[in-house]
Structure formats: C-alpha cells, structure tokens
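Novice: Please work out how this folds:
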Amino acid sequence: MTGRTDGRPSICPTLLYADAKAAIRQLTQALGFSELSVYESEDGVVRHAELAQGNGAVMIGSKGSGSVFDGAMKGAGPAGVYVVVDDVDAHHRRAVEHGVEILMPPTNQDYGSRDYMARDAEGNVWSFGTYAPEVGG
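Specialist: Down below sits the predicted model:
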C-alpha cells in the first residue's frame, strides 16, 4: 500500500454536526479553514462538505441525514483532531476573537511543539500546533 503523491490528503477526518452550517462558519471564520465544497439537499441540509487547512482536509456532514455513515456514527461522542499550523499564537488570537472555547492556551510542549486546544460549538476538540509527523520515507 502506498500513500498519495498527487497533492491530495490520504487521511480526512469526517465529523457530523447537528448544525453543520454553523460548524462550517465557525471552522472557516474562527479557525482558518477554507471551504472547498458544500453539497446540500433540497431542504438545505448539509449532506457533505470539505474544508481545507494547509495540505489537509476535513469532511463535514449533518447528523440525522439518514446516510450509512450517519447510522454508523449514531451515538458516537465528540472527536479530537490535530491540525498543523505555522503560527500558533496568531491562530489562537483569531479563535479567541471569534469566541471559540479555549481548553489550553498556546503552550510549549516537551517534544518541541507549540500548540493550543479548543472545543467547537458541538464538543469536538481541535488541537492546533507546530508539530508535523514525518510520514513516508
């Protein structure tokens, strides 16, 4: 099995939200993600969305959509996602300015990273830091 080499991420966390539109607003406005695509049903429910941060992406959907993934995730708790950013302090300031709940302020870690931790409006925990694992070789 080999990893992707075409610029597309090979791993994308996928999160479901009761209010996916609000989640997309918070992730883009407060946490610096870029909206790649949003697909809605005729009644305005977010069926699938893709947001980018650096060379990674996260996929977003709505709880209660009736999809197979929605059924598989029924009863699942919040998730934790780690995102690499260049300037942790600037990223943190932006999150604070938008009222994001901060769980840990920017902190220098023993393993050489500087990171902070936040909780989104539906309980998912997002860590943003400078540490980037080396993959491939």
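
Novice: Every contact and neighbour count from this point should use C-alpha atoms.
Specialist: Will do.

Novice: what secondary structure does the residue nearest the centre of the chain sit in?
Specialist: The structure's the chain has its C-alpha centroid closest to Val58; by C-alpha atoms, centre = their mean the separation is 5.4 Å. Recorded secondary structure, Val58: strand (DSSP: H, G, I helix; E, B strand; the rest coil).

Novice: Val38 is in contact with that one, correct?
Specialist: No - checked against C-alpha atoms under 8 Å, the pair Val58 and Val38 is beyond contact range at 12.0 Å.

Novice: what's the overlap in contacts for these two?
Specialist: Jointly contacting Val58 and Val38 under the rule C-alpha atoms under 8 Å, 6 or more residues apart in numbering are Glu50.

Novice: compare with the first, here's sequence two:
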Amino acid sequence: MTTSNNRPAPTVWATLQAEDALGLIDFLVNKVGFVKTAAHTAGDTVAHAQLDWPEGGGVMLGSYDPDRDWSRKPGTAGMYVVTDDPDALYRRVRDAGVDIVQDIADQDYGNREFVIRDPEGNLWSFGYYRGEPRPGT
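Specialist: From the prediction side, this is the model:
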C-alpha cells in the first residue's frame, strides 16, 4: 500500500547502527536482498541509510557514534523479516556464504524460518509468519 505521493504507507522501521555501516549496507543489499533507497554518506561515515525490504517495510541505519543521543550499540539487534518464500531466500543466503545460525525448519507455532548473523553480529530471522489477526477483524 502506498500513499498518493508514492511514499510507502506508515509502518514500523527498525534502526541499526554499525561499526562498518557501508559494509552492513553492502551485506544486506547484495547478500540478503534489501534495496538501497537512500544513503547519506561522508567518506566512510553513514549519517542515514534506508534499505527497503522488497516485500514491505525496511530498516534505517547509520554509523555508530556513541556521543549521539540516539545511539545503539552495534551487533545487539534481533530482527524478524517476513518473506513469502523463505526457502528461496535461504538458498540465496546460503549460496552467498552468509553465517547461518539456524537452518530453515518448520516451527511448532506454524512458521517456516531460518536465522542468519550479519557481519556486525545482529541476528535476522526470516519466515512467512505475518502475525496473528487483530481482534475484531
């Protein structure tokens, strides 16, 4: 769903900071499949980057600066990303040599998912579970 000005509809965006933000962007785009929508850089420093997930949502990230008010320690995040075809994505990241923490498997709660670790140490889980229906819908 998009708004009339062609911007994505409001949603939740995770934010990350990285010791090597350019390297994390490269990893997420070229090995996982995110789309780089914006990257505001000065040399090796990333002030802000937006990476869209082709199936909806995305992440924002930048270079780690412990002196900023909005500062989070790199490598400590855990993300869950919805994909309609976790098996194809699993093959893609496996073939790209990504660090797989948990092989793809069916879960007792009805999901099929796998988990990877990015170069910063963050964990990313991918599966087709889209959440439970909202009450009353």
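
Novice: quick one on the thing from earlier: the residue nearest to the centre of structure 1 and Glu97 of structure 1, how far apart?
Specialist: Note on Val58 of structure 1: its distance to Glu97 of structure 1, by C-alpha to C-alpha, to the nearest Å, is 23 Å.

Novice: where's stretch 51-58 of structure 1 relative to the chain centroid, distance-wise?
Specialist: Centre-to-centre, stretch 51-58 of structure 1 and its host chain are 8 Å apart (C-alpha atoms, centre = their mean, to the nearest Å).

Novice: can you count the residues close to Ala132 of structure 1?
Specialist: Ala132 of structure 1 has 11 neighbouring residues, counting by other C-alpha atoms under 10 Å.

Novice: Name the nearest residue to it, sequence neighbours excluded.
Specialist: In space, Ala132 of structure 1 comes closest to Val84 once its chain neighbours are excluded; the distance is 6.2 Å by C-alpha to C-alpha, 6 or more residues apart in numbering.

Novice: which one in structure 2 is aligned with that neighbour?
Specialist: Val84 of structure 1 maps onto Val82 in structure 2, with residues paired by TM-score structural alignment.

Novice: Go ahead and confirm Ala77 of structure 2 touches Leu123.
Specialist: Yes - between Ala77 of structure 2 and Leu123 a contact is recorded at 6.4 Å, counting by C-alpha under 8 Å.

Novice: Compare these two (neighbour count), which wins?
Specialist: Taking other C-alpha under 10 Å, Ala77 of structure 2 and Leu123 do not tie; Leu123 has more neighbours (19 against 16).

Novice: any idea how far that one is from Pro74 of structure 2?
Specialist: Plainly put, Leu123 of structure 2 is 11 Å away from Pro74 of structure 2 if you go by C-alpha to C-alpha.

Novice: buried residues in stretch 66-81 of structure 2?
Specialist: Buried residues in stretch 66-81 of structure 2, defined by neighbour count with 16 or more other C-alpha atoms under 10 Å: 72, 74-75, 77, 81.

Novice: Do you have the strands of structure 1 handy? List them.
Specialist: Ranges of strands within structure 1 are 14-17, 34-40, 46-53, 56-62, 80-84, 101-108, 114-119, 125-129, based on DSSP state E.

Novice: what angle sits between the second one and strand 56-62?
Specialist: Looking back up the chat, that one is strand 34-40 of structure 1. Orientation of strand 34-40 of structure 1 against strand 56-62 (axes from the mean of the first three to the mean of the last three C-alpha atoms, to 10 degrees) gives an angle of 30 degrees.

Novice: Next, the mean deviation of strand 34-40 of structure 1 compared to structure 2.
Specialist: Mean deviation of strand 34-40 of structure 1 relative to structure 2 after superposition (mean C-alpha distance after the TM-score superposition for structure 1): 0.7 Å.

Novice: That strand: how far from the chain's middle?
Specialist: Distance of strand 34-40 of structure 1 from its chain centroid, counting by C-alpha atoms, centre = their mean, is 13 Å.
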